[in-house]
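> predicted structure and sequence below. I'll ask about it afterward.
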Amino acid sequence: MYEEITYEDLLQQKLDQIDADIDKREGSIVYNALAGNSVEAQLLYIALDSILNETFAETATRENLIKRAAERGLTPEPATRARLKGIFNIDVPIGSRFSLDDMNYEVIERISQGEFVLECETFGNEGNLYLGPLVPIDYIDGLTSAELTEVLIPGEDEEETEALRRRYFNSFNSQAFGGNRQDYKDKVNSLQGVGGVKVYRAWNGGGTVKLVVINSLFQKPSQTLIDTLQKTIDPIGEQGEGVGLAPMDHVVTVFGVDESTINIASNITYQDGWSWPEVEPYVLETIDSYFASLNETWAEQDALVVRISQIETRLLNIPGIIDIADTTLNGEQENIVLHPDAIPIRGVVNG
């Protein structure tokens, strides 16, 4: 707001107020005194500009945005720890610890013989990144194999500043109250491992509510995550009793998004010296990236649309490809509109 107020302008305004018969040349006593004062005045305007920006949620930095959001009862979603499935040749003790690369994990729950839930000791998304052989930190008699095989409940980083800012402004657009649609969205999205949710009323008769969720990696959630959410929101055996987050008389059932396999075939023209084996890894990575970007928008869309034009445009940016035509999705040269509760996953890709 005060960018146009410069040191030079402030100094000139002050000099203009001094009588003409007084020496105002650079280096004079008057000039030096007013120059120092003008520097202080400019710093004051800079501080005022900063204060003004910090006053409004649209321009506030994280520290003051958190204070502003607190007035709406909102706080940044905290970082959480990933929970993963471990497979062992024996039952290992609860509390035993293992390492994989730079990560350490603690056994917290038994699933079945030789299968356990491990919690990463590091907060955030980093705990979702590693699967493979585990090394015990302390000796366990009889242990010959240990492996992380699956992310059950993804760990999440602390909510980013811009995500908090969007949530703050969204809180004015739709009021959450006592089991209305926004109330369900706010409560479910705040739970660990949830990346989005769709809410359906009376899906199985009056008083029933269907929640379809995608995990925070924007993938199909594990059954462990579904069961955890069900228990938190409306526990089986006590549904409709208001024991969980759901209001009384709301019978809530939690489902995960479905996966729709998309097989892709294209007629690709290659640069000299290139062929399918050379470009295939880049093609698969590009398609996965496109599907991931679609999945991130799933909760806000009526239904996702996989578009041939988007695939071809992205593939044309891959080194070694100079043209692409006749692309088909599941054998047809047309876009695919998915079921509202489905996300795309890559199937067979031929070039």
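Cool, got the structure. Numbers count the residues shown, from 1 in each chain.
> only C-alpha atoms for contact and neighbour calcs from this point on.
Fine.
> so what does the longest strand anywhere in the chain touch, helix or strand wise?
Counting by DSSP state E, the longest strand found in the chain is strand 258-270. With contacts defined as 3 or more Cα pairs under 8 Å, 6 or more residues apart in numbering; DSSP states H and E, strand 258-270 has these neighbours: strand 321-329, strand 342-350.
> so how far is the helix or strand just after the first one off the chain centroid?
Scanning forward in sequence from strand 321-329 by DSSP states H and E, the next helix or strand is strand 336-337. Counting by Cα atoms, centre = their mean, to the nearest Å, strand 336-337 is centred 25 Å from the centre of its parent chain.
> which residues touch strand 336-337?
Outside of strand 336-337, the residues within contact range by Cα atoms under 8 Å, 6 or more residues apart in numbering are Ala303, Leu304, Val305, Val306, Arg307, Leu329.
> again with stretch 277-295
For stretch 277-295, the external contacting residues (Cα under 8 Å, 6+ apart) are 218-219, 304, 306, 311, 314-315, 318-321, 343-346, 349, 351.
> just the buried ones from those, in ChimeraX syntax?
Per 16 or more other Cα atoms under 10 Å, the buried members of those correspond to this ChimeraX selection:
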select :218,219,304,306,311,315,320,321,343,344,345,351
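> any idea which element Lys67 lies in?
Per DSSP H and E, Lys67 falls inside helix 62-70.
> please list the outside residues in contact with the helix or strand following that helix.
Once the chain leaves helix 62-70, the next helix or strand it forms, by DSSP H and E, is strand 81-88. With contact meaning Cα under 8 Å, 6+ apart, strand 81-88 is reached by 114-125, 127-128, 143-156.
> pasting the second one now:
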Amino acid sequence: MYESQTYELILHRMLDRVPTEVDKREGSIIYDALAPAALELSIAYASLDINLNLGSGQTATGSYLDLRTMDYGITRREATKAVHEGIFLNTVGSLFDIPIGSRFASGSVTLMVSSRLSLGHFELTAEMPGSEANLTTNTLLPIDYITNLGTAQLGGLLVPGTDIESDDKLRERYLQTVRTPSTSGNKADYRKWALEVNGIGDAAVLPLWNGPGTVKVILLDANKLPASSTLVDDVQAYIAPTNAGEGKAPIGATVNVVSAVGISINVTAALIMDGTRTAGEIINDFKASLTAYLKSIAYAIDPSVKYVRVGSLLLDTDGVKDYSGLLVNGGSSNVTVASGSVAVLGKVSLS
């Protein structure tokens, strides 16, 4: 708004107000007196422009965005800790119980046994919050000595760890709240309640899915993958633990919380490589870009996987000169993803 108020323009206006009979040339007394003031005014106008942007939810950043969203009861989400399932065997290969509080490491990530699920199966909580603890490796190394422990492995990610919420994500939640306000148990309410549970990345809401008063909530985790049973239970307990008026849901609503159905996306193609990279490097990069694409379309207005888009991702991968025989789920057409489902990375076979 104030970008036109430059130093030169302001100085010119100020000099125009000085009588013509006064020497106004650069280096004159009046010029040297007005120039510093014009510079300070141009800086003030620039600050005004910045402050206008910091006062709007669409352009504010950092702590200024926090101040804006807090007016609507929306606060930036702190980083959360990942929760994994651990499987423990003794020296003879049998399932084996270990002490609560035992600590294990996988690379630079340390985890602590927090609760028992069943014989030899325990929950492990990362000691530090953040997505770095969303491990894919299986092996765990004990930090504390445990008698008769044979092997320790991760069984699966129960609750994804998340980093502190970015400005873009916080702004998205703020605009969603302002533009689609929740009122007395409408669809926006149920989605908002689901997203208030740590580890949830998105939720689809199906009203009247099984008759009057019934609501189905279909969950994705923070990685935009089907939610674990632990997350499903957490959301059910938060929204409607007994379907008898407890929790967030209004009295009379019967709420069924479930995980989204994962639709595996399998890709096959023959590559023509340019010789700058190995096949393994190309495959890893393509998997990463395909995973990011599938994440971006999860619960989108059109969540179908575009055949052409997969081909462009493959062609854009460093080291790929061309390809042939591209098949996505065995065909050469788009893959339909039904409501309540999400596309997830399947097998990638690049020869």
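That came through fine. Remember, it's a predicted structure, so these values are computed and weren't measured experimentally.
> which stretches in structure 1 count as helices?
7-16, 29-55, 62-70, 161-173, 181-189, 223-233, 276-296, 308-315 (DSSP state H).
> distance of Gln17 of structure 1 from Ile343 of structure 1?
70 Å (Cα to Cα, to the nearest Å).
> repeat for Ile90 of structure 1
37 Å.
> next one: Leu34 of structure 1
67 Å.
> same check, this time on Glu109 of structure 1
Distance from Glu109 of structure 1 to Ile343 of structure 1, by Cα to Cα: 30 Å.
> count the neighbours of the nearest residue to Leu271 of structure 2 once chain neighbours are set aside for me.
Once flanking residues are discounted, Leu271 of structure 2 sits nearest to Tyr323: 4.4 Å by Cα to Cα, 6 or more residues apart in numbering. Using other Cα atoms under 10 Å, Tyr323 of structure 2 has 16 other residues around it.
> and Tyr323 of structure 2, how far from Val310 of structure 2?
In this view, Tyr323 of structure 2 and Val310 of structure 2 are 12 Å apart by Cα to Cα.
> just Leu208 of structure 2 next, same as before
As judged by Cα to Cα, Leu208 of structure 2 and Val310 of structure 2 stand 36 Å apart.
> what residues does stretch 207-222 of structure 2 touch?
Outside of stretch 207-222 of structure 2, the residues within contact range by Cα under 8 Å, 6+ apart are 159-162, 187, 190-191, 194, 199-206, 226-228, 231-232, 252-260, 340.
> contacts only, for Ala194 of structure 2.
Residues counted as contacts of Ala194 of structure 2 (Cα under 8 Å, 6+ apart) are Ile200, Asp202, Ala203, Leu219, Val235, Ile239.
> could you dump these into TSV and include distance to Leu141 of structure 2 and neighbour count?
Formatted as TSV, the contacts of Ala194 of structure 2 follow (distance: Cα to Cα, whole Å; neighbours: other Cα atoms under 10 Å):
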residue	distance to Leu141 of structure 2	neighbour count
Ile200	29	26
Asp202	34	21
Ala203	36	26
Leu219	32	31
Val235	32	26
Ile239	38	23
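> in contact with Lys24 of structure 1, which residues?
For Lys24 of structure 1, the contacting residues are Leu15, Ile18, Val30, Tyr31, by Cα under 8 Å, 6+ apart.
> let's go with 6 Å and repeat that
Listed by Cα atoms under 6 Å, 6 or more residues apart in numbering, the contact set of Lys24 of structure 1 reads Val30, Tyr31.
> how far away is the nearest residue to Leu326 of structure 2 once chain neighbours are set aside from Leu149 of structure 2?
Closest residue to Leu326 of structure 2 in three dimensions, ignoring its sequence neighbours and counting by Cα to Cα, 6+ apart: Ala269, at 4.4 Å. In this view, Ala269 of structure 2 and Leu149 of structure 2 are 44 Å apart by Cα to Cα.
> hmm, back to that, which one of the helices of structure 1 lies nearest to Asn104 of structure 1?
Checking the helices of structure 1 against Asn104 of structure 1 by Cα to Cα gives helix 223-233 as the closest, at 21.0 Å.
> average offset of that closest one relative to structure 2?
Following superposition, helix 223-233 of structure 1 is found to deviate from structure 2 by 2.3 Å on average (mean Cα distance after the TM-score superposition for structure 1).
> which residues sit against that helix?
Leu152, Ile153, Gly244, Leu245, Ala246, Val254.
> the fifth one -> structure 2?
Using TM-score structural alignment to pair residues, one finds that Ala246 of structure 1 aligns to Ala249 in structure 2.
> residue contacts, that match?
Here Ala249 of structure 2 is in contact with Ile239, Ala240 (Cα under 6 Å, 6+ apart).
> related to what we said a few turns ago, the residue nearest to Leu271 of structure 2 and Ile272 touch, don't they?
Yes. Tyr323 of structure 2 is within contact range of Ile272, at 5.5 Å (criterion: Cα atoms under 6 Å).
> now the residue opposite Gly185 of structure 2 in structure 1 once aligned, nearest residue through space, not along the chain?
Under the alignment by TM-score structural alignment, Gly185 of structure 2 pairs with Gly179 in structure 1. Leaving aside its sequence neighbours, Gly179 of structure 1 sits nearest to Pro247 (Cα to Cα, 6+ apart; 6.0 Å).
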